[in-house]
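Chemist: Provided below are the primary sequence and the corresponding predicted coordinates.
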Amino acid sequence: MARKLRADAPRVVTANRLLDGVVVYRTAAGTWSPHLARALVVGSDPAVEALLAVCERDVAGCEVVGLDVIEVRPDALAARGDGPRAITQREAIRATGPTIALPVDRPVTRPASLP
C-alpha cells in the first residue's frame, strides 16, 4: 500500500545499491550514501520530481534499484549536524540495519579424514 506524503514535508530519495543491496540515500553531491545523515533533503513537489528524474538515470545505469521518496523529521535538521531522521519505523530500520544480532560467520573446518 502506497503511503501518502505531505506536500510540504522534508523528503529524501532512497534506493538499494544494485551491487550489494545496501540501502542508500541520494546526496547533494549527486552520489549515493549508505548514511541517511548525508542525504539531500528537498521540500517541494517540483524539487522531488526533479531529483527523481536525475535518480532514474542511475536506475537505467544499473547503479541502484527501487527508488522511493521518504519523509524525514524536520526537527532533526537543526544545527546539531547529525542530519535528517526517518519518520516511519520501517525507514528507521532500513537506515540503521537489523533490530536483532545476526549470527557470526564461522569458517568451515575440513574433517581430518578428507584429503
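Modeler: Noted; the coordinates are in hand.
Chemist: rest of the way, CA atoms for contacts and neighbours
Modeler: Noted.
Chemist: helices of the chain, start to end?
Modeler: For the chain, the helices defined by DSSP state H cover 45-60, 89-96.
Chemist: tell me which of these lies nearest to Val72.
Modeler: Distance to Val72, taken as CA to CA, is lowest for helix 89-96 among the helices of the chain, at 9.3 Å.
Chemist: could the helices of the chain go into a markdown table alongside mean neighbour count?
Modeler: What follows is those, written out as a markdown table (neighbours: other CA atoms under 10 Å):
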| stretch | mean neighbour count |
| --- | --- |
| helix 45-60 | 15 |
| helix 89-96 | 14 |
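Chemist: with distance to Glu71 added, can I get those in a markdown table?
Modeler: Listed next are those as a markdown table, based on distance: least, CA to CA, whole Å:
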| stretch | distance to Glu71 |
| --- | --- |
| helix 45-60 | 11 |
| helix 89-96 | 9 |
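Chemist: check it against this one:
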Amino acid sequence: MTSPLEQKKIKIAGPSVVTANRTWDGIVVYRTAAKSWSADLSEAAIVRNSDEAKALLAESVADDVGAIGPYIAPVQVGADGKIEPGNLREQIRRTGVTIGSSVQA
C-alpha cells in the first residue's frame, strides 16, 4: 500500500517552499534546510522540482509536533535573492488581515 503522498501528483511551476502553521500559536512557518521550522520566509528551503517538493513535504508531514497542515506554496526569488510569497493567498497568510492593509493582487 502506498502513502497518500506517493499517490498524489505534485506539480510545481517554479520555486516553492513548504509552509504550515506552528502548533502552539498558529503562526505561519516555513520548513528550513536544517529540518526545522522558521517564521522567517528568508530561512525557508526552496525546492524547484516535483521530486524535491515531495521529499520536503513528506519530511514536513512527519514532523507533526512542530507544525500542522504543511503544503507546498509558490514563492518568487528576486535578483537579490530576496524571497517573497508567490501568490495572494500566501501574501495574506504572511501579513495577516487584509482590511486596511497594503496586500495587493
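Modeler: The structure has been received and is ready for your questions. Keep in mind it's a predicted model, so treat the numbers as computed, not measured.
Chemist: picking up where we left off before, Leu5 of the first structure is nearest to which of the helices of the first structure?
Modeler: Here helix 45-60 is closest among the helices of the first structure (CA to CA), at 10.0 Å.
Chemist: what is the burial count for Val42 of the first structure?
Modeler: Neighbourhood size, Val42 of the first structure [other CA atoms under 10 Å]: 20.
Chemist: ok, Ala58 of the second structure - contacts?
Modeler: Leu5 (CA atoms under 8 Å, 6 or more residues apart in numbering).
Chemist: can you check Arg93 of the second structure too?
Modeler: Val28 are the contacts of Arg93 of the second structure under CA under 8 Å, 6+ apart.
Chemist: number of nearby residues for the counterpart of Gly14 of the second structure in the first structure?
Modeler: In the first structure, the residue matched to Gly14 of the second structure (TM-score structural alignment) is Ala9. Neighbour count of Ala9 of the first structure, defined by other CA under 10 Å: 17.
Chemist: what's the burial count for the nearest residue to Ala9 of the first structure once chain neighbours are set aside?
Modeler: Distances taken as CA to CA, 6 or more residues apart in numbering place Gly43 nearest to Ala9 of the first structure, at 5.8 Å, with adjacent residues excluded. Counted with other CA under 10 Å, the neighbours of Gly43 of the first structure add up to 15.
Chemist: so what does Glu59 of the second structure match up with in the first structure?
Modeler: Per TM-score structural alignment, Glu59 of the second structure is aligned with Val54.
Chemist: picking up where we left off before, gap between the match of Gly14 of the second structure and Val48 of the first structure?
Modeler: Between Ala9 of the first structure and Val48 of the first structure the computed distance is 11 Å (CA to CA, to the nearest Å).
Chemist: surely Lys11 of the second structure and Ser50 touch.
Modeler: Yes. Assessed by CA atoms under 8 Å, Lys11 of the second structure is found in contact with Ser50 at 5.7 Å.
Chemist: identify the contacts common to those two.
Modeler: Joint contacts of Lys11 of the second structure and Ser50 (CA under 8 Å, 6+ apart) do not exist.
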